[in-house]
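K.L.:
prediction below, plus the sequence it came from.
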Amino acid sequence: MKPVSSPAVPSALFVCVHNAGRSQMAAAFLAHLGRGRVEVRSAGSAPADTVNPAVVEAMNEVGIDISAEVPKVLTTEAVQASDVVITMGCGDACPYFPGKRYLDWKLDDPAGHGVDAVRPIRDRIEQHVRGLLAELGIEAAA
């Protein structure tokens, strides 16, 4: 008898220029709210050395610790391995592959801003991530 295979886990890649703010928050929200039912990646076309401290603080306020995250460089392999690629201001730096699903979320860049300016960006990202989970047919964690 052939074993029953489980459905493939969808995967998402969040891309912004520095991978230090928006894409880090989005990846953290998707991992947290998706509770392991989505494979999550994030990367940047020109990654920074560290994640923006105001972003780390803003995420801590909602109970998500991203202090150990490190910005990663965008690779062709990461794009190819993802079902959906969500860009956030990386412009033409993101490789395009026919047949991939691309979304572009228009969000302010938190670079150079304090936590007060990051909070509304964080909250918009959470709304976008909840919408993405709904599109994928995955119920978000409470």
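P.N.:
Alright, I've got the coordinates.
K.L.:
make it CA atoms for all contacts and neighbour counts henceforth
P.N.:
Fine.
K.L.:
residues in contact with stretch 31-51: which ones?
P.N.:
Here stretch 31-51 makes contact (Cα atoms under 8 Å, 6 or more residues apart in numbering) with 9-21, 23-24, 27, 30, 64, 67, 69-75, 78, 90, 93-94, 130, 133, 138-142.
K.L.:
I meant to write stretch 126-134 there.
P.N.:
Stretch 126-134 has contacts (Cα under 8 Å, 6+ apart) with 26, 29, 30, 33, 34, 105, 139, 140.
K.L.:
return the members of the contacts of stretch 31-51 classed as buried.
P.N.:
Listed as buried from the contacts of stretch 31-51 are 11-21, 23-24, 27, 30, 64, 70-74, 90, 94, 130, 133, 138, 140; burial here means 16 or more other Cα atoms under 10 Å.
K.L.:
out of the residues you listed, which are inside helices?
P.N.:
Counting by DSSP state H, the buried ones among the contacts of stretch 31-51 place 23, 24, 27, 30, 130, 133 in helices.
K.L.:
report the two of the contacts of stretch 126-134 separated the most.
P.N.:
Across the contacts of stretch 126-134, no pair lies farther apart than 105 and 139, at 20.9 Å, counting by Cα to Cα.
K.L.:
any idea how far residue 9 is from the closest residue to residue 11 other than its chain neighbours?
P.N.:
If you skip the residues right next to it in sequence, residue 11 has residue 39 as its closest partner in space, 4.3 Å away by Cα to Cα, 6 or more residues apart in numbering. According to Cα to Cα, to the nearest Å, residue 39 and residue 9 sit 7 Å apart.
K.L.:
next one for the comparison:
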Amino acid sequence: MTSPGGTPEVLFVCVHNAGRSQMAAALLRHHAGGEVVVRSAGSDPAETINPAACEAMLELGIDLSREVPKKLTTGAAGAADVVITMGCGDACPVFPGQRSLDWELADPAGKPIEEVRAIRDEIDRRVRGLLAELTGS
């Protein structure tokens, strides 16, 4: 499924938009090379990105330092072909008619960098699978 312009749009959602969803969006953007429109948002956004998530992503050469947590809007969700929630349970709304996936992932908040790396690597594995599904490559 793709948006009217032919480019699939993906929205990653977690509660604070400071860790999991930011890492997922950055990884998909990195791997997709412009073939997918990527956004992320949170139902209750934090003030800043999780420093451990920034550190873990920088290890892959992806800089999150300019990213800011964003509030989830119905417009952003409505524009997406796929909405992926990331273990936020009832805190993340369901949008009827949208293709929705829930990736149960540990929250990196307060975790040591070793655990954040493991979360990042699991997100990366799932993102690569999603990209293959969306683009056929």
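P.N.:
Now that the structure is in, tell me what you want to look at. These figures come from a predicted structure and were not determined experimentally.
K.L.:
drop the TM-score for these two in here.
P.N.:
The TM-score (TM-score structural alignment, normalised by the length of the second structure) is 0.93; 134 aligned residues with a Cα RMSD of 1.4 Å.
K.L.:
tell me the counterpart of residue 125 of the second structure in the first structure.
P.N.:
Aligned against the first structure by TM-score structural alignment, residue 125 of the second structure finds its counterpart in residue 127.
K.L.:
just give the nearest non-adjacent residue to the equivalent of residue 106 of the first structure over in the second structure, would you?
P.N.:
By TM-score structural alignment, residue 106 of the first structure lines up with residue 104 in the second structure. Counting by Cα to Cα, 6+ apart, residue 87 is the residue found nearest to residue 104 of the second structure once chain neighbours are left out, at 4.3 Å.
K.L.:
touching, that neighbour and residue 106? I think so.
P.N.:
Yes: using Cα atoms under 8 Å, residue 87 of the second structure makes contact with residue 106 at a distance of 7.2 Å.
K.L.:
residue in the second structure matching residue 136 of the first structure?
P.N.:
Per TM-score structural alignment, residue 136 of the first structure is aligned with residue 134.
K.L.:
any idea how far the residue nearest to that match when sequence neighbours are not counted is from residue 32 of the second structure?
P.N.:
Take residue 134 of the second structure and drop its neighbours on the chain: the residue closest to it by Cα to Cα, 6+ apart is residue 8, 7.0 Å away. Distance of residue 8 of the second structure to residue 32 of the second structure, given as Cα to Cα: 11 Å.
K.L.:
ok, now residue 85 of the second structure?
P.N.:
Distance from residue 85 of the second structure to residue 32 of the second structure, by Cα to Cα: 19 Å.
K.L.:
now do the strands in the second structure.
P.N.:
Ranges of strands in the second structure, per DSSP state E, are 9-14, 37-42, 82-85, 99-102.
K.L.:
right, and those strands - which one's nearest residue 110 of the second structure?
P.N.:
Distance to residue 110 of the second structure, taken as Cα to Cα, is lowest for strand 9-14 among those, at 15.7 Å.
K.L.:
which other helices and strands contact the closest one?
P.N.:
For strand 9-14 of the second structure, the packing partners by 3 or more Cα pairs under 8 Å, 6 or more residues apart in numbering; DSSP states H and E come out as helix 20-32, strand 37-42, helix 74-79, strand 82-85.
K.L.:
how does it look with 10 Å?
P.N.:
Secondary-structure packing of strand 9-14 of the second structure (3 or more Cα pairs under 10 Å, 6 or more residues apart in numbering; DSSP states H and E): helix 20-32, strand 37-42, helix 74-79, strand 82-85, strand 99-102, helix 113-135.
K.L.:
could you dump the ones you listed to CSV with distance to residue 54 of the second structure?
P.N.:
Below are these laid out as CSV (distance: least, Cα to Cα, whole Å):
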stretch, distance to residue 54 of the second structure
helix 20-32, 8
strand 37-42, 15
helix 74-79, 24
strand 82-85, 20
strand 99-102, 23
helix 113-135, 10
